[in-house]
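Participant: output the structure for:
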Amino acid sequence: MTTSRPQLPAPDSKVAAKIFPSPNHGERLARDGAPRRPDMLVLHYTGMPDAGQALQWLCNPVSQVSAHYFVFEDGHVLQLVPEARRAWHAGQSSWDGETDINSASIGIEIAHPGHPSGMPPYAEPQIDAVIALTRDIVARWGIAPQRVVAHSDIAPERKCDPGETFPWERLHAAGIGHWVRPAAVGGGRFLSPGDRGQPVEALQAMFALYGYGIAVSGVYDALTEAVVRAFQRHFRPERVDGIADASTLTTLRDLIASRPSSVA
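Facilitator: Next up is the predicted model:
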């Protein structure tokens, strides 16, 4: 007598080829303990040279990390955790006052060697798959453009992924995320580490208004520098140096001015 293996359910997204289950997940809960639905999308890179090893790590109970989806270089997509469950991808993080990002978000891991390998360009089939996957997720859950973020946006002192070569402009052109054309890099006044006073307060207030987890202290400290770098990686990748130059300030101002007021 033979017994058949139980079949796995279909993936939540039609873009995923199949489910490759990770045990690393839990319940999505709001602050009051009630179930909650995801309203954020967080993009990561694996930061490992081998995609297979990265996938196995995300599915290893010892690692205590996971994501909802995994995108290979060739565009193949696997689902690791059901979208209704809380994957463990964000770590200690914050966005727009939310500190339990894992409960608030869906996480996508993109196979890429990252900064240790010099941030090579992402593969075209991979980006095509990321666009298809994110478009599907955003449409089904009604995720607002400004809540499609990088891991570095929500954890600027700890993380730098998916990095400055990730093509956010292409995603925006496909209807995913919030983006404006960056202001040209040039001269002019700037703020940098060690500066103090009202101009720094105004800078920090603008970043907090957009969503970054930063207090208004009036001191251009290590966190402020990290937030500026994270912002530049996402929105002004031509120069990532942690200095709030005129291009950075103008791009931030334009983003705030054009931020959607409601879910798209």
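Participant: rest of the way, CA atoms for contacts and neighbours
Facilitator: Noted.
Participant: hang on, isn't residue 163 packed against residue 120?
Facilitator: No - assessed by CA atoms under 8 Å, residue 163 is found out of contact with residue 120, at 10.0 Å.
Participant: common neighbours of the two, please.
Facilitator: Residues touching both residue 163 and residue 120 (CA atoms under 8 Å, 6 or more residues apart in numbering): residue 114.
Participant: outside of the one helix or strand residue 126 maps to, which residues touch it?
Facilitator: In this structure, residue 126 sits in helix 124-141 according to DSSP states H and E. Outside helix 124-141, the residues that touch it by CA under 8 Å, 6+ apart are 13, 15-16, 38-39, 41, 71-77, 143-144, 171, 174-176.
Participant: buried ones among these?
Facilitator: By neighbour count, with 16 or more other CA atoms under 10 Å, these hold 13, 15-16, 38-39, 41, 71-73, 75-77, 143-144, 171, 175-176 as buried.
Participant: one more, please, to line up against the first structure:
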Amino acid sequence: MIEPMSTTANAISPSSAAPTSSSLPEDELREGAQGPEVQRLQTVLVRLKYLTTRADGDFGPKTTAALQAFQSDWRLTPDGVYGPGTRAALLKALVPVYKPKVVSRPSPNHEPRRGTDIDVILLHHTASNRASVDLATLRKGSGPNRVSAHYLVAPGGTLYQLVQDSRAAWHAGVSSLYGETKPSVNLRSIGIELTNDGSGTTPFTEEQYRVLERLVPYLARTYRVPKQNILGHRDVAPGRKTDPADNFDWARVRRAVDAVL
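Facilitator: Got it, this is the predicted structure:
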């Protein structure tokens, strides 16, 4: 799903109400099963737009195919059998995720993704404590060392979008993902810069964390980014980069992601 640049909050919300454990059956179900428990499962698959027929309580080939599609998207074994792992994933899929409000500040520094899917979210610090300086750097349109990122999170919590998600920003430099250099990290990633000097003593702000707790889960769900691919710049450029700094609280971000993935 390509997300256009916007100045308003966007949402992917299969349900306006938080799911409960009673939304889904407890017991294993598979093709051939019938009854109200199957209907409850089908109702959830309809809400998530995996099943396009009505919830009739008959676990037939269409329900199997819908469940397999969901399992594949959530990196589960696509066996079409409803069990504990699929139930847990369905409950997380029902949790709505929202894109925080963004302020558009377009950067000229980007390129086509050339058909590469987004499967990495990369966090950085800017090595500055002033968002105005960071915006100028990320939007500089001339010179040999032009850089950019998709998002910049200012200390006060303002979220700037500089490059559309559909385009590749220039934020990773010489890098690799678990040793792989092709496709490049830039082509396959979303880059998020945090205004922070990177000293390890300047705290990342509460406002920045609150933005990340919404933005990262939203991006991870939208583009089906594996949790192990939510990384820092240091992870794809070891020995060359150290961001985000050691005092960055990864646990907060990972808890937010774990709630929806």
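Participant: tell me the contacts of whatever residue of the second structure lines up with residue 27 of the first structure?
Facilitator: Correspondence of residue 27 of the first structure to the second structure, assessed by TM-score structural alignment: residue 112. Counting by CA under 8 Å, 6+ apart, residue 112 of the second structure makes contact with 166, 167, 168, 187.
Participant: the helix or strand that the helix holding residue 126 of the first structure is followed by vs the second structure, average distance?
Facilitator: Once the chain leaves helix 124-141 of the first structure, the next helix or strand it forms, by DSSP H and E, is strand 148-150. With mean CA distance after the TM-score superposition for the first structure, strand 148-150 of the first structure departs from the second structure by a mean of 0.4 Å once superposed.
Participant: kindly name the residues of the second structure that line up with strand 148-150 of the first structure.
Facilitator: Strand 148-150 of the first structure maps onto residues 230-232 of the second structure, going by TM-score structural alignment.
Participant: for the residue most central in space within the first structure, which residues are in contact?
Facilitator: Central residue of the first structure (CA atoms, centre = their mean): residue 150, 2.2 Å from the mean position. Residue 150 of the first structure is in contact with 42, 43, 44, 161, 162, 234, counting by CA under 8 Å, 6+ apart.
Participant: the fifth one pairs with which position in the second structure?
Facilitator: Residue-level alignment of residue 162 of the first structure against the second structure, with TM-score structural alignment as criterion, gives residue 244.
Participant: part of a strand, is that match?
Facilitator: No - read with DSSP: H, G, I helix; E, B strand; the rest coil, residue 244 of the second structure is coil and lies in no strand.
Participant: hang on, it packs against residue 192?
Facilitator: No - taking contacts as CA under 8 Å, residue 244 of the second structure lies outside contact range of residue 192: 10.3 Å.
Participant: what touches both of these two?
Facilitator: Jointly contacting residue 244 of the second structure and residue 192 under the rule CA under 8 Å, 6+ apart are 123, 124.
Participant: and the residue lying closest to residue 178 of the second structure once chain neighbours are set aside, how close does it get to residue 123 of the second structure?
Facilitator: Nearest residue to residue 178 of the second structure in three dimensions, chain neighbours excluded: residue 236, at 7.4 Å (CA to CA, 6 or more residues apart in numbering). The gap separating residue 236 of the second structure from residue 123 of the second structure is 11 Å, by CA to CA, to the nearest Å.
Participant: who's more crowded, those two?
Facilitator: More neighbours surround residue 123 than the other of residue 236 of the second structure and residue 123, with 26 against 22 (other CA atoms under 10 Å).
Participant: the more buried one corresponds to which position in the first structure?
Facilitator: Residue 123 of the second structure maps onto residue 43 in the first structure, with residues paired by TM-score structural alignment.
Participant: against residue 56 of the first structure, how distant is its match?
Facilitator: Going from residue 43 of the first structure to residue 56 of the first structure by CA to CA gives 19 Å.
Participant: how about residue 102 of the first structure?
Facilitator: Per CA to CA, residue 102 of the first structure is found 20 Å from residue 56 of the first structure.
Participant: which helix or strand contains residue 12 of the first structure?
Facilitator: Using DSSP H and E, residue 12 of the first structure maps to neither a helix nor a strand.
Participant: list the contacts for it?
Facilitator: The contact partners of residue 12 of the first structure, taken as CA under 8 Å, 6+ apart, are 79, 82, 83.
Participant: scan the residues you listed and report the most crowded one.
Facilitator: Of the contacts of residue 12 of the first structure, residue 79 is surrounded by the most neighbours, 24 neighbours in total, counting by other CA under 10 Å.
Participant: aligned partner of it in the second structure?
Facilitator: By TM-score structural alignment, residue 79 of the first structure lines up with residue 161 in the second structure.
Participant: show me the contacts for its match.
Facilitator: 5, 102, 103, 104, 105, 106, 150, 151, 152.
Participant: do I have it right that the last one meets residue 160?
Facilitator: Pointing back at residue 152 of the second structure there. Yes - using CA under 8 Å, residue 152 of the second structure is in contact with residue 160, at 5.1 Å.
Participant: who's more crowded, those two?
Facilitator: Set side by side, residue 152 of the second structure and residue 160 show more neighbours around residue 152, with 30 against 23, by other CA under 10 Å.
Participant: in helices, which of the contacts of residue 112 of the second structure appear?
Facilitator: Those of the contacts of residue 112 of the second structure mapping onto helices are residue 187, per DSSP state H.
Participant: residue 180 of the second structure: which of the contacts of residue 112 of the second structure is nearest?
Facilitator: residue 187 (12.5 Å; CA to CA).
Participant: residues contacting the closest one?
Facilitator: Residues near residue 187 of the second structure by CA under 8 Å, 6+ apart: 112, 113, 114, 116, 118, 168, 169.
Participant: which element, helix or strand, includes the counterpart of residue 136 of the second structure in the first structure?
Facilitator: The pairwise alignment with the first structure assigns residue 136 of the second structure to residue 56, based on TM-score structural alignment. In the assignment (DSSP H and E), residue 56 of the first structure maps to helix 51-58.
Participant: which helices and strands sit right next to the next helix or strand after that helix?
Facilitator: Counting by DSSP H and E, the element after helix 51-58 of the first structure in chain order, helix or strand, is strand 69-71. Counting contacts by 3 or more CA pairs under 8 Å, 6 or more residues apart in numbering; DSSP states H and E, strand 69-71 of the first structure is packed against strand 77-79, strand 105-110, helix 124-141.
Participant: the first one vs the second structure, average distance?
Facilitator: Think strand 77-79 of the first structure. Here strand 77-79 of the first structure, set against the second structure after superposition, deviates by a mean of 0.5 Å using mean CA distance after the TM-score superposition for the first structure.
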